[in-house]
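Student: The sequence and its predicted three-dimensional model are supplied below.
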Amino acid sequence: MELAIGIDLGTSYSSVAVVRNGRPEVLADDQGNLTQPSVVAFLEQGGIQVGHPARALMGTDPYNTVYSIKRLIGRRMDDPEAQTAVASFPFRVTAGPNNHPVVELRGERLSVPELSAYILRLMKKIAEARLGQPVDKAVITVPANFNDAQRESTRIAGRIAGLDVIRIINEPTAASLAYGYRRNYNKLVAVYDFGGGTFDFTLLELRDTVFRVMSTAGDMFLGGDDFDEALATAVANSFWKQTGIELRRDVVEWQRVLLACESVKRELSRRARADLSVKKVAHTAKGVLDLSATVTRELFNSLCFDLVRRSFAVVERALNDAKVRPEDIDDVVLVGGTTYIPLVQASVEQFFGSAPRTEVDPETAVALGAAIQAASLMAAPSPEVATQQTVLLDVLPHSIGIVAAGGMVEKVLERNMSIPVEQSRIFSTSRDGQREVRIRIVQGESRRLEDNTPLGELVVGDLRPAPRGEVEVLVTFEVDTNGILNVTARDKDSGRIYEKSVKVSGELDERSIANIALRQGR
C-alpha cells in the first residue's frame, strides 16, 4: 500500500511521520533519533553530511556548515530580514540570480531550496528505511506567517528532494490535527508554536473532524536560537570583564559557545541550575583559557523574559483579529522545543488562566499532524483514516493587493480570509490608445508600496486602441489550499486570457530543478 509522509521542516530541527493502520507515528533514524538537526555540512575531503553528523561540525567548521537556512528561504538579499539572518551566519551568503541568496561552500554556490532539499532528502531516506518501501508523496509544513514566495520555495525544495509535495500546510494547523485526531472535539483551541527560529500563534475552531482557522499571526525572527544568543551574549560579556577577551570575534569559538548555551538551555528545562563549560576557548600569552560558569534558571529567565514577552504581542494581535478573549479559549496546545522552557510554560498559563494541554509532544506534534493530513489526501486512504477524514479550513496569513494609481496599494484579498479563496477586479485603461495594462501584485498590510513585499507583475498586452476607460480587463486572484497565489486576467474585449503563478521568479528554473535533483540523488 502506498504511503504518504508528513515532514516538519524546521529551522533548527526536522522530523518525519506517517500514519499506519490508522495510527500516526514519528519515524526514528537508525540511532533512534526522532528529530534531526536542520544542518548541512560540506566536508573538506568531499562529501556531504546532514543532520546529527553535520551538527557535530558546527563548532569546528562553521564556515562550511549551514544551519537555520529556513530563515532565507523564499527571500531576496535586499529583504531586511534576510540581511539580519545573513549577518548572523558564519558561512558566506551572497546575491545570486535575481538577487536571491546563494551560499558559498568549498567553491560551490548553492541556492536555499537546494540546501533545504538535503534535509528533506534525509527525511525521505529515514522514512523509506523504516517503512521498507519507496516513499514519493509528502505533506510539508511551514510557519503560518510564511508568504507566497516562501511556500513556493519550500515546494521547490521538496521537488529537488524527489518528493511529490501534495500539500503545504501551516505548522500550527498541523499541530492541531495531532491534538484533535480521533477525539471529535468541539472546542476553541489556541496553538502556541515556539520553534527554533520562528513563533506562530493560531486560533482554531474544532468541530468534530472540521478544523477551521480563525486567525493567525507570527514573528519570523523569534525562536529558541534567540534564547541561546541571549545566554551566550551574557556569558561572553562576563568573560570579557574577567579577561579582556572578546569571544564574539572568533567565529569558531563563538559557535562553540552558542552550542554550549543550547545544551545549558535544555538542561535548565529539567533542573534549577546547569554548568556551562567550553575548553580552550581562548589563547593568550599566558596560556590557554577555558570558559566555565554555573547558570541558574533564575538568571536564564531574566535574560529571556523580553523574548517571551514578544511572543505575547503576537498572541494579542491574533486574538484581536478574531475578536476573542483569552478566557474564551478552551485549550492551549504547546508546540516547538522552546515550549519546554519553564518560563514559557508559566507565562502561557498566566496569560490564559489555565495550564496548557500535554496530549502531544511539542517537538513531534507538527510532523504527526502533517502525516495525518498526508494520509487523508491519498486517493485510497486506509479504512481507519477514511472514517476520520479531516477538513482543514485555513486562512491567508498576509493581505494581497495591487499597486494603484499614485503608487498606493489596494487590497484585493484580506489577511485571515479563509482559503482557498478567489476574488476578481475589473481594471480599465487610464489613457487614450493604451495598448497594455501592467498589474503589480504585492503582499502586506500597508497602503505604502515600500512597506509591502512585491510578488510579481502581470502584463496584459495587445489591447484594442480605444478611448480611456473603454477597454476593460477582468483580473482574478486565487489562493489555493497550499496558500499559493495564482493570478489570471481576461481581456473582456478580445476574450484573451493571461495567467501568472506568482512565485519566486528566477531563483531556479525547471531545468535547474531537474539537474539539481539528479545530482543530489546520485
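Tutor: All right, it came through fine. Numbers count the residues shown, from 1 in each chain.
Student: contacts and neighbour counts: CA atoms only from here.
Tutor: Will do.
Student: Please list all residues in contact with Tyr235.
Tutor: I think there's a mix-up here, since residue 235 is Val and not Tyr. For Val235, the residues meeting the contact criterion (Cα atoms under 8 Å, 6 or more residues apart in numbering) are Ala293.
Student: which element is it on?
Tutor: Remark: Val235 resides in helix 224-243, with elements defined by DSSP states H and E.
Student: List the buried residues in the following helix or strand past that helix.
Tutor: Toward the C-terminus, helix 224-243 is succeeded by helix 251-268 as the next helix or strand (DSSP H and E). For helix 251-268, a neighbour-count test (16 or more other Cα atoms under 10 Å) marks 251-262, 264-268 as buried.
Student: ok, now stretch 102-120?
Tutor: Applying a neighbour-count criterion of 16+ other Cα under 10 Å, one finds 102-105, 110-120 buried in stretch 102-120.
Student: which one of those sits closest to Leu485?
Tutor: Pro113 (19.1 Å; Cα to Cα).
Student: which residues touch the nearest residue to that closest one once chain neighbours are set aside?
Tutor: Nearest-residue entry for Pro113: Ala157, 4.5 Å, with adjacent residues in sequence omitted and distances by Cα to Cα, 6 or more residues apart in numbering. Contacts for Ala157 (Cα under 8 Å, 6+ apart) come out as 113-117, 120.
Student: again, only this time at 7 Å
Tutor: The contact partners of Ala157, taken as Cα atoms under 7 Å, 6 or more residues apart in numbering, are 113-114, 116-117.
Student: Now, the residues you listed that are in helices?
Tutor: In helices, defined here by DSSP state H, the members of the contacts of Ala157 are 113-114, 116-117.
Student: now the helix holding Val235 against helix 251-268, angle please.
Tutor: With axes from the mean of the first three to the mean of the last three Cα atoms, to 10 degrees applied, the angle from helix 224-243 to helix 251-268 works out at 110 degrees.
Student: Against that first model, consider the following:
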Amino acid sequence: MGRAVGIDLGTTNSVVAVLEGGEPRVIANAEGSRTTPSVVAFAKNGEVLVGQPAKNQAVTNVERTVRSVKRHIGTAWTQEVDGKGYTAQEISARVLLKLKRDAEAYLGEEVTDAVITVPAYFEDAQRQATTEAGRIAGLNVLRIVNEPTSAALAYGLDRGGKEQTILVFDLGGGTFDVSLLELGDGVVEVRATSGDNHLGGDDWDQRIVDWVLQRFAVDLSKDKMAMQRVREAAEKAKIELSASTTATINLPYITVDGDKNPLFLDETISRAEFERITKDLLDRCRAPFHNVIKDAGVEVGDIDHVVLVGGSTRMPAVNELVRGLIGKDPNKGVNPDEVVAAGAALQAGVLKDEVKDVLLLDVTPLSLGIETLGGVMTRLIERNTTIPTSRTEVVTTAGDNYTSIPVQVYQGERPMTADNKRLGMFELTGLAPAPRGVPRIEVRFDIDANGIVQVSAKDLDTGAEQSMTITGGSALPEDEIDRMIRDAEEHAEQDRRRREEAELRNTAESLLHNADAYPPDQIAAVRKALDDGDMDALKAAFAAMRP
C-alpha cells in the first residue's frame, strides 16, 4: 500500500510533506531544497525540466519555460511548445510529478495518495482542474483543502487544545486569502474567508520591472531574454528589500545601442520607493480582511493569533499592514513557506487513519515533561502516575535579557526530546530582562480525574503567566507506547552518552560565559574542545581548571 503526502501547489513555489511518527515532515527535493519552484521548461533536446533546473535556464529558453501557471488553472489557457498546446493542468501535473518522485526517493516506497491545497477563494472549476492535475501526475487526490485551513490545522495542533480564534493572512506568489477560523478540541472550523485570486508576490515583482523599464533609456519590451533577466533581478530585489533598505539591480550587457555598443543596466531602488510604487497592491489586502471580520461577526479584539502564510508576507510593509489591522504582532512561530504543506500532510494522515488527536490524553501511560537547554527532556510527571496529580519544576533562562521563552511539552521515555513526542508549545512573555540563570520560572503540570492536562508557566518575579490545556486520551496507541519503552531500553547507553554530551556542552558554555574567572589558557582549552566536539578533551579541560 502506497504512502500519502500533503502538497502545497503554489504559484511560485511548491512544497511536499509527509507524516513521520505522527508529525509532518517537509521533504527536500533532489536539489536539496525544501521548496521547489513551480517552473516547467521544455529543452530543445526534448527533455522536460521541472523546478530549479527549469528556473536556472529560463533566461536562455524563455519561450519554452512556463511559470506561475496556477493563475491560469481552471481556464482555457494553453502554452504552445513545438506545435503542441499544454493546459494548466498538464503543466501543474509536471510539478506534482516531481514532488511525488522526490517524496518516493526520500521514503523509499511508492506515493499513491495526496491531499493538495488550493487558495480558499478558488472556485469550483479551479478546484476540479487541480484534482485533474493530480490525476495526471498519477496521484489519487484524497481531498482538496483550502490553504488557510491547512495552515491553521498545522498551527492549531502545535498549540494545544485551547479554544482560540485564528486569522490566517495568506499572501502567496499569485493569490491572496484571508480566513478566520476557530480551533478547539481538535476541530478546525472556518468562520469566514475572502481573498483575491489575482494578487500576489508576482504583482510586486512586476512593479519593480515597470519601474526599471521606465528609468532605462532603451525599450526592452521586445527583447524576451532581456525581459527575463529583468524579471529575475526584480524578484531578487524584492526579496532583498525585506531585509535591507536598498537593493541594486545590476545587469551588464543587457542590450546594445544603435551603434552595437553594449549597454549596462544599473539601478538602485530603496525600500521606501518600492513601498510607494506598490502601495495600491498593499491596499487591496484591506477589503478581504474587513469582509472576513464582518462575515464572521467578530470583533478584531476577539482574534487570538494571526498566522502569516506565503513568502510574500515577509515584506515589512505587509507585516506593518497586518499589525495595523489587528493591533498585535503576527505569530512568528511558523514557517510561512512550509506550514500549508505540513497541514496537508496532517489531513492526509487523518483521511488515511494514521493520525489521532495527539493532544488528547486519556491517562498518563508515558512521562510528561518539557524541553530544557540542550534538548533535554525534563520530566515533571512519570508514566503510570496516579491522577489527579500536580507537579511543578522551577527552571531558568539559558541566555541574557530574555523577555520571552517557549515552553514545549513532550511525552515519552527517552532522555532527549528529539526522541519523544511533542504535544504542543506556548510562549511565556513578559519576562523582565535579566542575566541568564536569574529568572525563576515555575512550570506546573496539573492532571484532573478526567484526564485533562493543564500546563502553565509563571515568572515568579514578575507574575507573568501563560498556560495550555491538553484534553482527552493518549495520543499514542498501545503498541506505540510499548515500542517507545523498548526503544528507550535498547538505546539506554546511547541516550546516556547524548545526555552527558548535552550536559558537558551546557557546562562549557556556562564557563565561557564567566571566562574572566579563569586563566586564558584554560578557557582556550575549553573553547577548542567545544569547537572540535571532543567530549574527552572537554572532560580533561574541566579537570585541569583552577580559578
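Tutor: Received the coordinates, thanks. The shown structure was predicted, so the numbers you read here are calculated from the model rather than taken from an experiment.
Student: so where is stretch 326-344 of the second structure in the first structure?
Tutor: Aligned by TM-score structural alignment, stretch 326-344 of the second structure falls on residues 352-370 of the first structure.
Student: likewise stretch 162-176 of the second structure?
Tutor: Under the criterion TM-score structural alignment, stretch 162-176 of the second structure matches residues 185-199.
Student: and what of stretch 298-307 of the second structure?
Tutor: Stretch 298-307 of the second structure lines up with residues 324-333 of the first structure when matched by TM-score structural alignment.
Student: which parts of the matching stretch are buried?
Tutor: Neighbour-count burial for stretch 324-333 of the first structure, counted by 16+ other Cα under 10 Å, picks out 324, 329, 331-333.
Student: do the same with stretch 257-275 of the second structure
Tutor: For stretch 257-275 of the second structure, the neighbour count (16+ other Cα under 10 Å) marks 265, 269, 271, 274-275 as buried.
Student: where exactly do the helices run in the stretch 251-400 of the second structure?
Tutor: 271-277, 279-283, 286-296, 316-326, 339-351 (DSSP state H, counting those that start in this stretch).
Student: what is the orientation angle of the fourth one with helix 286-296?
Tutor: Note on geometry: by the same axes, to 10 degrees, helix 316-326 of the second structure and helix 286-296 are set 30 degrees apart in direction.
Student: Helices along the stretch 51-200 of the first structure, start to end?
Tutor: Using DSSP H, counting those that start in this stretch, the helices found in the stretch 51-200 of the first structure span residues 52-55, 80-88, 112-131, 148-160, 171-180.
Student: how much does the shortest one stray from the second structure?
Tutor: Helix 52-55 of the first structure differs from its equivalent in the second structure by a mean of 0.7 Å after superposition (mean Cα distance after the TM-score superposition for the first structure).
Student: For that helix, which outside residues touch it?
Tutor: Contacting residues not belonging to helix 52-55 of the first structure are listed as 36-37, 39-41, 65 [Cα under 7 Å, 6+ apart].
Student: one step back: highest mean neighbour count out of the helices of the stretch 251-400 of the second structure?
Tutor: Burial of the helices of the stretch 251-400 of the second structure is given as mean neighbour count (mean count of other Cα atoms under 10 Å); helix 339-351 ranks first at a mean of 28.
Student: what's that helix packed up against?
Tutor: The elements that helix 339-351 of the second structure packs onto, with contact taken as 3 or more Cα pairs under 7 Å, 6 or more residues apart in numbering; DSSP states H and E, are strand 3-8, strand 13-20, strand 23-26, strand 111-118, helix 147-157.
Student: Please work out which of these is packed deepest.
Tutor: strand 3-8 (a mean of 29).
Student: picking up where we left off before, quick one, which of the helices of the stretch 251-400 of the second structure gets closest to Asp203 of the second structure.
Tutor: Comparing those by their distance to Asp203 of the second structure (Cα to Cα), the top pick is helix 279-283, with 7.8 Å.
Student: which residues of the first structure does the closest one align to?
Tutor: Under TM-score structural alignment, the match for helix 279-283 of the second structure is residues 305-309.
Student: gap between the most centrally placed residue in the second structure and Val300 of the second structure?
Tutor: The second structure has Asn335 as the residue nearest its centroid, 2.2 Å off, counting by Cα atoms, centre = their mean. Using Cα to Cα, to the nearest Å, one gets 24 Å for the distance from Asn335 of the second structure to Val300 of the second structure.
Student: picking up where we left off before, would you turn the buried residues of stretch 257-275 of the second structure into TSV with distance to Val443 of the second structure?
Tutor: Written out in TSV, the entries for those read as follows (distance: Cα to Cα, whole Å):
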residue	distance to Val443 of the second structure
Leu265	59
Ile269	49
Arg271	43
Phe274	46
Glu275	44
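Student: Of the residues you listed, which is the nearest to Met535 of the second structure?
Tutor: The nearest one, if we look at these relative to Met535 of the second structure and count by Cα to Cα, is Arg271, at 47.7 Å.
Student: tell me, stretch 440-452 of the first structure lands on which residues of the second structure?
Tutor: With TM-score structural alignment applied, stretch 440-452 of the first structure matches no range in the second structure.
Student: Arrange the helices of the stretch 51-200 of the first structure in TSV, one row each, with distance to Phe199 of the first structure as further columns.
Tutor: Output for the helices of the stretch 51-200 of the first structure, formatted as TSV (distance: least, Cα to Cα, whole Å):
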stretch	distance to Phe199 of the first structure
helix 52-55	23
helix 80-88	15
helix 112-131	20
helix 148-160	16
helix 171-180	10
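Student: For Glu510 of the first structure, which of those helices is the nearest?
Tutor: For the helices of the stretch 51-200 of the first structure, proximity to Glu510 of the first structure was assessed by Cα to Cα; helix 148-160 is nearest, at 9.6 Å.
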